[in-house]
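Colleague: what follows is a predicted structure for the sequence shown.
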Amino acid sequence: METEPKMYTKPLTEAIGKPASELTKADIIKYIEENDVKMVNFMYPAADGRLKTLNFVVNDSEYLDIILSYGERVDGSSLFPFIEAGSSDLYVVPRFRTAFIDPFSELPTMCFLCSYFNKDGDRLDNSPEYTLHKASKAFTEVTGMTFEAMGELEYYVISDDDEAFAATDQKGYHESGPFAKYNQFRMMCMQYIAQTGGQVKYGHSEVGNFTQDGKIYEQNEIEFLPTNAEDAADQLVLAKWIIRNLAYEYGVDVTFAPKITVGKAGSGMHVHMQIMKDGKNQMLENGVLSKTAKKAIAGMMLLAPSITAFGNTNPSSYLRLVPNQEAPTSVCWGDRNRSVLVRVPLGWTSKKDMSSQVNPLEKPIDVSSLQKQTVEMRSPDGSADVYQLLAGLAVACRIGFERRDALEIAERTYVNVNIHRAEYKEQTANLEHLPDSCMASAEKLREQRAAYEEFNVFSPGFIDGIINKLESYNDASLREELENNSGKMQELVKTYFYCG
């Protein structure tokens, strides 16, 4: 079932002795020469959300300096649908802060994530990575604060059936071995992610587990720590690449697909957000949720319907976003409430020293300065282009600060009940609902596109391309077509099995 794992090595930044943000070309070249690195890989996400790779042999120091300084040409028309074959060349230029040693390569190999540039040497306006950069910059210019994020990456591990210590169906949350079969696999994924610079918070088995057609399906989750939105997106993209590669070595399959069968838990990609100023979390004020946090939530309430265009990008997404199931469909928010769209999780606001209560030999600790409050958007899933998604969320939070009625919007969309329960139907009847298909999502993006195009965050052509892609699925009646048709649903699942 498992292969012998490679030896885990330290992150590159630890070996060089500098934080990633301070790495220079000279640092990179020195490390390559002193550690006999044989290959350099440029990596960059394309329109399908997956990382592409360009390999270089380290011929000599002059050639190494050239590729690190000037990047290389690539065929943009094979990477993005909005680039015409008649003028398709793009440059990819490495970002030194993203450097890491490839944990899978037999040859010592250093990898970089790259940015796209056009023929004039300017950042590619429609690149998802640059769009997120623009969104983060606009947020700071408007608010004077910094938008930070972290992702919760859910996925299923799929393997041949093992009847020993069979898991309880749909009861896998935080299960331990041997009832959870792939805890060790997940921990190796976490180590490799940390090796590439990912700031992992924790990992655990998730609710979903079942057997089907002689296969075990076991759901897992890896969650990250908050960081600036651009680094958060890089970490998620690399994490998917690592999980898939390690699964291949283990001889198992993995999927980030939103929904893979009827009646079983789907996989989301929840995003936690926090707003920072001068190194301090602005989400709390005197121990309660701040006006800053409520304004950001109000912006997400306003743009939630169109955020699905970035976070729920194929027809299988809308098999997960079904009323009265585990994923949210109503536009509302609440405290510690997992039935709402935006959840305010526990944030250590009691300011009580819980540790000393159960560890009486320890000295009391000061918890008054603890800053861990976030808010969580629960609709996105693994089909998302994470750069577009975080850019859309940054835009939404910024809009909350531009609206004078933001606090009123937050107040009227607050819910403190389980909206899935029938007895609260009247109380939640006036809430807006998320789109039920890619077609409906495209229409919402068309209606709200001006918010995303402000400050040239999303270019008009970029928005047009997203709308056209969503509409191309022609899935407005898909739910009805799939009702009581498990065969057709499995065909759909197979089509989008490796999404994102």
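Modeller: Here it is on my side, so go on.

Colleague: C-alpha from now on. contacts and neighbour counts both.
Modeller: Noted.

Colleague: where do the strands sit along the stretch 301-450 of the chain?
Modeller: Taking DSSP state E, counting those that start in this stretch as the test, the strands found in the stretch 301-450 of the chain are 333-335, 342-344, 375-377.

Colleague: ok, now the stretch 101-250 of the chain?
Modeller: Counting by DSSP E, counting those that start in this stretch, the strands of the stretch 101-250 of the chain are 109-117, 146-160, 200-212, 215-224, 227-228.

Colleague: next, format those strands as a markdown table and append distance to L303.
Modeller: Formatted as a markdown table, these follow (distance: least, Cα to Cα, whole Å):
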| stretch | distance to L303 |
| --- | --- |
| strand 109-117 | 28 |
| strand 146-160 | 17 |
| strand 200-212 | 28 |
| strand 215-224 | 25 |
| strand 227-228 | 21 |
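
Colleague: coming back round to it: can the strands of the stretch 301-450 of the chain go into a markdown table with extra columns for distance to S306?
Modeller: Below are these laid out as a markdown table (distance: least, Cα to Cα, whole Å):
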| stretch | distance to S306 |
| --- | --- |
| strand 333-335 | 17 |
| strand 342-344 | 15 |
| strand 375-377 | 13 |
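
Colleague: pasting the second one now:
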Amino acid sequence: MNIAGTISKFNRKPKFVQLIFVDVNGVPKGMEVPISRLEEAVETGIAFDGSSIPGFQGIEDSDLVFKADPDTYVEVPWDNVARVYGYIYKDNKPYPADPRGVLKNVLDELAKDGFKVYIGPEPEFYFFKKNGTWELEIPDFGGYFDILTLDRAREIRREIAEYMPAFGLTPEVLHHEVGKAQHEIDFRYDEALKTADNIVSFKYIVKAVAEMHGLYATFMPKPIYEMPGNGMHVHISLWKDGENIFKGEEGLSETALHFIGGILKHAKALTAVTNPTVNSYKRLVPGYEAPVYVSWGYRNRSVLIRVPAFWGNGARIEYRCPDPSANPYFAFAAIIKAGFDGIKHKIDPFAYVEENVYEMSEEKKAQLGIDILPSNLGEALEELEQDKVIKKALGGAYKNFIEYKRAEWEEYLDYLESKHLSKDTKRITEWELERYFFI
């Protein structure tokens, strides 16, 4: 493959290229090779030792090969390096625990019937001052949609947005979030695989620009107790033959409603994938905007699935519980398979409500069939182990995922026991900060 034309979009030619994949946690991993080896990385791949990659553990996984996807090649504007995503192979076959490969398998299956899934994410993050301790210092005191604040956060948001197009992301809305020093930059929706790549790139850009300004950026779901958590609402639409098949004559189509029904049916197991950390369940608590009740509605922001007021080709659903600690490849694969299970079995959505669910009595929630999401990672993993559809969505990565996350939960329980703390504590522990702050 001749890829010379893709190189040197800027005034200088990168000397190295980063070969990027993600581990079980969605954290970018990879290696740098001279730019002269890029074509080799595309055609035959670059061998590496995967035995120490989280979620790839095992001596039997030590000999892996990374093959670059040339369509993902970009050049980093602030550095003399390029980046490219790709797929992982073992013994000349796709490696089953490769997260990007897991999502591709799901999408390839849908493509046989002409379906395309488009996803638009809303990842939130915090800025903190660097001080060498876990006493997190807030650099700004703005609130939701504040414009005039006595800080430089708005300038940093703009700088992030200016860099995004170089990575193939189109920024759409920049704003301050509810929490002090909390921010959101939404970017254009795209096909599911591209959007998953974009989330990984976006987190890289945000963290790099924060570093340039002497700050830390964190996508940790709940970095500070009694402050809003970081969510990542995802907007989903399904297309076929160039048409949005979620649109109905008035509101959503029957297909869209069945897709919602599938997600609601598998919601508990889905949280193990869309909210995969101990810290995720410190965000999923009543009293904040993060949803905890399995329900849906049209304008209701207290429900799990909201239908935004956009019709025609803008018709879509908003799944509100995911957070940015999720591995986007696994999360999208699981959400899509849950939705298609609803379509396949014509599952009608249940627990429709337009009232504030948090203010509803337990009796009324029971009457409406409103269930509640797992309260911790351990419960979520138990739900996952009983859900054949979501397990199948993870394919060959399921065993690695469940074993890794079980060990993570047990390690946390051991930590709590050593500190004489309850597993139901909603306080943010140092164990969580050390493990999740930089994800």
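Modeller: Everything's here; your move. In this text the structure is predicted, and so the values were computed from the model without any measurement.

Colleague: that older thread, nearest to R449 of structure 1 among the strands of the stretch 101-250 of structure 1 would be which one?
Modeller: For the strands of the stretch 101-250 of structure 1, proximity to R449 of structure 1 was assessed by Cα to Cα; strand 146-160 is nearest, at 20.8 Å.

Colleague: off-centre distance for the closest one?
Modeller: With Cα atoms, centre = their mean, to the nearest Å as the basis, strand 146-160 of structure 1 stands 6 Å off its chain's centre.

Colleague: just give me the mean distance for that strand relative to structure 2.
Modeller: Comparing strand 146-160 of structure 1 with its match in structure 2 after superposition yields a mean distance of 1.6 Å (mean Cα distance after the TM-score superposition for structure 1).

Colleague: now the angle from that strand to strand 215-224?
Modeller: Strand 146-160 of structure 1 runs at 160 degrees relative to strand 215-224, counting by axes from the mean of the first three to the mean of the last three Cα atoms, to 10 degrees.

Colleague: who does strand 146-160 of structure 1 touch, helix- and strand-wise?
Modeller: On a contact count with 3 or more Cα pairs under 8 Å, 6 or more residues apart in numbering; DSSP states H and E, strand 146-160 of structure 1 meets helix 128-143, strand 215-224, strand 227-228, helix 229-250, strand 253-255, strand 271-277.

Colleague: if we go by neighbour counts, what in that strand is buried?
Modeller: 146-160 (16 or more other Cα atoms under 10 Å).

Colleague: likewise stretch 377-392 of structure 1?
Modeller: Within stretch 377-392 of structure 1, the residues scored as buried using 16+ other Cα under 10 Å are 377-392.

Colleague: tell me how far that stretch lies from the chain's centre.
Modeller: Computed by Cα atoms, centre = their mean, the chain-centroid distance of stretch 377-392 of structure 1 equals 6 Å.

Colleague: in structure 2, what range does it match?
Modeller: The alignment of stretch 377-392 of structure 1 onto structure 2 (TM-score structural alignment) spans residues 319-334.

Colleague: and the matching stretch, end to end?
Modeller: Stretch 319-334 of structure 2 has an end-to-end distance of 13 Å (Cα to Cα, to the nearest Å).

Colleague: follow-up on the earlier one: export the helices and strands packed on strand 146-160 of structure 1 as JSON lines, with columns for mean neighbour count and distance to K30 of structure 1.
Modeller: Output for these, formatted as JSON lines (neighbours: other Cα atoms under 10 Å; distance: least, Cα to Cα, whole Å):
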{"stretch": "helix 128-143", "mean neighbour count": "21", "distance to K30 of structure 1": "28"}
{"stretch": "strand 215-224", "mean neighbour count": "22", "distance to K30 of structure 1": "30"}
{"stretch": "strand 227-228", "mean neighbour count": "18", "distance to K30 of structure 1": "28"}
{"stretch": "helix 229-250", "mean neighbour count": "20", "distance to K30 of structure 1": "24"}
{"stretch": "strand 253-255", "mean neighbour count": "21", "distance to K30 of structure 1": "37"}
{"stretch": "strand 271-277", "mean neighbour count": "22", "distance to K30 of structure 1": "35"}
